[in-house]
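K.L.:
Dropping the sequence and predicted coords here.
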Amino acid sequence: MAASSDSLSAATHHASTSTSRSGVGSVAVAVVVNVVVSTLVAFLIGRLAIALGVPAGTMQYQLPALLVIILLASVIGAAGWSIVRRRARHPRGLIRVLAPVVLVVSLVPDVLLGVGGVATWGAVAGLMVMHVAVAALTVTVFSRLLPLPHHHG
């Protein structure tokens, strides 16, 4: 896993030094890096869950579904991150509150899949692990590529 961390560090360093830290280009780079890294990790978590007995046909574990969901979430997340970055008086403090709240809210549909019998509880647990991993990766990638100021004003 150290090689992956080194690769992410190199990619984020290159991206952060080769683009404007506040422009659309840097946001696009952050989204692309996040989508690639998060999709890979989520896919591997899905493969592990399937190896542990989650039904292989679970739609949310399929690469096309993961890619679309992570792309949409990354674009929305980057938009929110950019707004907080530009407008919040204490952006770091606000992200420390918002990120866990968004993560908890993102788990609600997973629970509803289990309660509704649409997915097994094993599949739900795997999806929840994916959400936590992707949230952690997203905050890490955005923090490196779209750094938050300590405070405004």
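P.N.:
Done, it's in.
K.L.:
can we go C-alpha only for contacts and neighbour counts from here?
P.N.:
OK.
K.L.:
Check which residues of the lengthiest helix in the chain are buried.
P.N.:
Secondary structure of the chain read by DSSP state H shows that its longest helix is helix 24-51. For helix 24-51, burial by neighbour count (16 or more other Cα atoms under 10 Å) applies to 26-27, 29-31, 33-35, 37-43, 45-47, 49-50.
K.L.:
Stretch 56-71: how far from the chain's middle?
P.N.:
14 Å (Cα atoms, centre = their mean, to the nearest Å).
K.L.:
And for it, what's in contact with it?
P.N.:
31, 35, 38-39, 42-43, 46-47, 50, 119, 123, 127 (Cα atoms under 8 Å, 6 or more residues apart in numbering).
K.L.:
Secondary structure element for H150, which one?
P.N.:
When elements are defined using DSSP states H and E, H150 is found to belong to no helix and no strand.
K.L.:
Pull the contacting residues for the residue nearest to P55 when sequence neighbours are not counted.
P.N.:
Closest residue in space to P55, ignoring its immediate chain neighbours: A123 at 7.5 Å, by Cα to Cα, 6 or more residues apart in numbering. Contacts for A123 were tallied using Cα under 8 Å, 6+ apart; they are 49, 54-55, 58.
K.L.:
Which two among these are spaced furthest apart?
P.N.:
Within the contacts of A123, A49 and T58 form the most distant pair, 10.4 Å apart (Cα to Cα).
K.L.:
Pull the number of nearby residues for G116.
P.N.:
Number of residues near G116 (other Cα atoms under 10 Å) recorded here: 10.
K.L.:
can you check S18 too?
P.N.:
So S18, with other Cα under 10 Å, has 12 neighbours.
K.L.:
ok, structure two:
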Amino acid sequence: MTKTTDTTPRPLRPAFDAGTVVGGVVLAALASVAVNSVIATIASSALPPGGTRMGLELQEYASLTVVGILLGALAWFLVRRHADNPRAVLRYLVPAAVLLSLVPDFGILMTGVPLLNALALVAMHLAVAAITVPTLAKVLPLPLAEA
């Protein structure tokens, strides 16, 4: 049995600098935590005092924000490195990951947390994606789409 191999060349991956990637990820994390702090502050001030709250304290969301960004950067790097068409893969993977991240936000409604609290967490997830995706596109550029 002969094995056939695809000889179609993969698009060249643009070069990247590790220091730039680290700097970009750190800046995305700092900006995301800052924006999440604003969202959490606004939501907390609108919620009734002494009511049930979840995920709106800095110690609750800051570390999860950073972990999420690191996992997203790792996934971006791996897709960029191994996928034949990373742009096409990320076109579906990024929205799927963001949607999946929203599941716990609505799941907490069953614990008695107010809707505003859940919507604030949704806004936090969307803000992190809005900051992180363009940052990763800049520091870990994808090959140009084939015509």
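P.N.:
Structure's in. What do you need? Treat the numbers as computed from the prediction; the structure is a model and nothing was measured.
K.L.:
now the equivalent of D84 of structure 2 over in structure 1, what's its secondary structure?
P.N.:
Under the alignment (TM-score structural alignment), D84 of structure 2 maps onto R89 of structure 1. Three-state assignment for R89 of structure 1 (DSSP: H, G, I helix; E, B strand; the rest coil): coil.
K.L.:
The nearest residue to R89 of structure 1 once chain neighbours are set aside and P91 of structure 1: what is the separation?
P.N.:
Among residues not flanking R89 of structure 1 along the chain, H152 sits closest, at 4.8 Å (Cα to Cα, 6+ apart). H152 of structure 1 sits 8 Å away from P91 of structure 1, going by Cα to Cα, to the nearest Å.
K.L.:
Quick one: map A99 of structure 1 onto structure 2.
P.N.:
With TM-score structural alignment as the criterion, A99 of structure 1 matches V94.
K.L.:
and if you look at L63 of structure 1?
P.N.:
By TM-score structural alignment, L63 of structure 1 lines up with L58 in structure 2.
K.L.:
For burial, what's the neighbour tally of that match?
P.N.:
Neighbourhood size, L58 of structure 2 [other Cα under 10 Å]: 15.
K.L.:
Does the residue sitting nearest the centre point of structure 2 lie in a helix or a strand, and which?
P.N.:
Nearest to the mean C-alpha position of structure 2, counting by Cα atoms, centre = their mean, stands A129 at 4.2 Å. Using DSSP H and E, A129 of structure 2 sits within helix 115-139.
K.L.:
Kindly state which residue of structure 1 is aligned to G107 of structure 2.
P.N.:
Matched across to structure 1, G107 of structure 2 falls on L112, judged by TM-score structural alignment.
K.L.:
sorry, that was for V22 of structure 2
P.N.:
Match for V22 of structure 2 (TM-score structural alignment): A28.
K.L.:
coming back round to it: count of residues packed around the residue nearest to R89 of structure 1?
P.N.:
11.
K.L.:
I'd guessed it sits against A88; true?
P.N.:
Yes. H152 of structure 1 lies in contact with A88 (Cα atoms under 8 Å); the separation is 7.0 Å.
K.L.:
which neighbours do the two share?
P.N.:
Joint contacts of H152 of structure 1 and A88 (Cα under 8 Å, 6+ apart) do not exist.
K.L.:
quick one: contacts for V98 of structure 2?
P.N.:
125-126, 129.
K.L.:
Against A73 of structure 2, how distant is it?
P.N.:
13 Å.
K.L.:
One more: N117 of structure 2?
P.N.:
27 Å.
K.L.:
Then R87 of structure 2?
P.N.:
Counting by Cα to Cα, the gap from R87 of structure 2 to A73 of structure 2 is 14 Å.
K.L.:
More neighbours: which of the two?
P.N.:
Shown here are R87 of structure 2 and A73; by other Cα under 10 Å, A73 has more neighbours (22 against 18).
K.L.:
That one matches what in structure 1?
P.N.:
Per TM-score structural alignment, A73 of structure 2 is aligned with A78.
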